[in-house]
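Peer 1: When you get a sec, could you give me coordinates for this:
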Amino acid sequence: MDHSGMGNMAPDKRYTHMTFFWGETSDILFRGWPGTRGGMYSLALVVVFLFAVLVEWFNFCRVVRPRWGHTAAGLARTAMYAVRAGLAYLVMLAVMSFNVGVLIAAILGHALGFSLFGSSGFQTRKLSAEGTKGDLPPMACAC
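Peer 2: Below you'll find the model as predicted:
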């Protein structure tokens, strides 16, 4: 038995990057995904991009209707808040892979999402008096 207590098992020699790098070989969100195949890496970039777009959609969407009851509206907002937070954390964790392609996909996804849902260029309705355009409050940094 070796000193690691793992018997004859070979130690895991995977390397986690701690600086930004370019390359298709990376672990993004899950161990072994996307692996070494370029197609899977492209899929991973698309997923990160779409998650970032969805985060922006949740920031500005109007789903809750005035005719809904107070409890139903509160539950809907809570569910939306939880999904938005989960997606934002997934984007953050993907960027923490330190892969420059993932960083660019996340930035472009947030930019497109804001352009479509948050900027006045694509909006036909006026800003609300409260200063928020969606059902949820703006995301805030706990810094």
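Peer 1: going forward, measure contacts and count neighbours with C-alpha atoms only.
Peer 2: Will do.
Peer 1: Counting neighbours, which bits of the stretch of helix or strand residue 110 belongs to end up buried?
Peer 2: Using DSSP states H and E, residue 110 maps to helix 100-117. For helix 100-117, the neighbour count (16 or more other Cα atoms under 10 Å) marks 100-103, 105-117 as buried.
Peer 1: With stretch 135-143 instead?
Peer 2: Buried residues in stretch 135-143 (16+ other Cα under 10 Å): 135, 136.
Peer 1: Show me what it is in contact with.
Peer 2: 58, 59, 60, 61, 62, 63, 64, 77, 80, 81, 132 (Cα atoms under 8 Å, 6 or more residues apart in numbering).
Peer 1: can we see that at 10 Å?
Peer 2: 55-56, 58-65, 73, 76-78, 80-81, 84-85, 88, 131-132 (Cα atoms under 10 Å, 6 or more residues apart in numbering).
Peer 1: and if you look at stretch 103-123?
Peer 2: Taking Cα under 10 Å, 6+ apart as the rule, stretch 103-123 contacts 20, 44-61, 91-92, 94-97, 100-102, 126-127, 132-134.
Peer 1: Another for comparison:
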Amino acid sequence: MAGGDDHMMHGEMMPSTTTASSMGNGMNHEEMMTTHMTFFWGKNAEILFSGWPGNSTGMYVFALILIFVVSVLVEWLSHSRFIKSGTNNFVAGLLQTLMHTVRMVLAYMVMLALMSFNVGVFLVAIAGHALGFLLFASRVFRPQLPMPSYQRPSDLPPMKC
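Peer 2: Below is the predicted model:
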């Protein structure tokens, strides 16, 4: 409990509140930053980067749209087939590794955004994954044709939590 940054109440950690000037960035003592440890609703959140989106409603909406799009992209990459059959194994392996890396970067970005504990971020991430799955993996838009057993439904294996 150094400097009074962490607070205990009934044996549980409470949100940390630190004055910005004690963090050495030259802001006034009155300006406070709160780290939420429970879900909260509101546009005043920090998502991914310090001070972003700030207090601007427009930037908050932009952040939500960005998280939604990234969630859809994760599903698209998870269920896509870019590597043609007959591609050299070395080249196919490099492409598969690159696609996996991009998918994981995007998935971790969504996860880190969710760690803001903002309900709006949570809802758009779930909606993005749901829409992405609906468009790219569900039976709604894919005809059910007989598929040889050796054929994979996508280039990447399923994500595991």
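Peer 1: roughly how far apart are the residue nearest to the spatial centre of the first structure and residue 21 of the first structure?
Peer 2: The centre of the first structure sits closest to residue 91, judged by Cα atoms, centre = their mean, with a distance of 2.7 Å. For residue 91 of the first structure, the distance to residue 21 of the first structure (Cα to Cα, to the nearest Å) stands at 17 Å.
Peer 1: Residue 138 of the first structure too?
Peer 2: 32 Å.
Peer 1: gap between the helix holding residue 110 of the first structure and the chain center?
Peer 2: Here the centre of helix 100-117 of the first structure is set off from its chain's centre by 10 Å, with Cα atoms, centre = their mean, to the nearest Å.
Peer 1: Check the mean deviation of it from the second structure.
Peer 2: Comparison of helix 100-117 of the first structure with the second structure after fitting gives an average deviation of 0.2 Å (mean Cα distance after the TM-score superposition for the first structure).
Peer 1: Provide the aligned range in the second structure for that helix.
Peer 2: Alignment note (TM-score structural alignment): helix 100-117 of the first structure is matched to residues 119-136 of the second structure.
Peer 1: Show me the contacts of stretch 135-143 of the first structure that map onto helices.
Peer 2: 55-56, 58-60, 73, 76-78, 80-81, 84-85, 88 (DSSP state H).
Peer 1: possible to save these as CSV with neighbour count and distance to residue 15 of the first structure?
Peer 2: Formatted as CSV, those follow (neighbours: other Cα atoms under 10 Å; distance: Cα to Cα, whole Å):
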residue, neighbour count, distance to residue 15 of the first structure
55, 23, 30
56, 24, 33
58, 23, 35
59, 24, 36
60, 21, 39
73, 17, 46
76, 16, 42
77, 17, 40
78, 13, 38
80, 18, 36
81, 18, 35
84, 22, 31
85, 15, 29
88, 18, 25
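Peer 1: Show me which pair in the residues you listed is furthest apart.
Peer 2: 73 and 88 (22.2 Å; Cα to Cα).
Peer 1: secondary structure class for the aligned residue in the first structure for residue 87 of the second structure?
Peer 2: Using TM-score structural alignment as the criterion, the counterpart of residue 87 of the second structure in the first structure is residue 68. Under DSSP: H, G, I helix; E, B strand; the rest coil, residue 68 of the first structure falls in the coil class.
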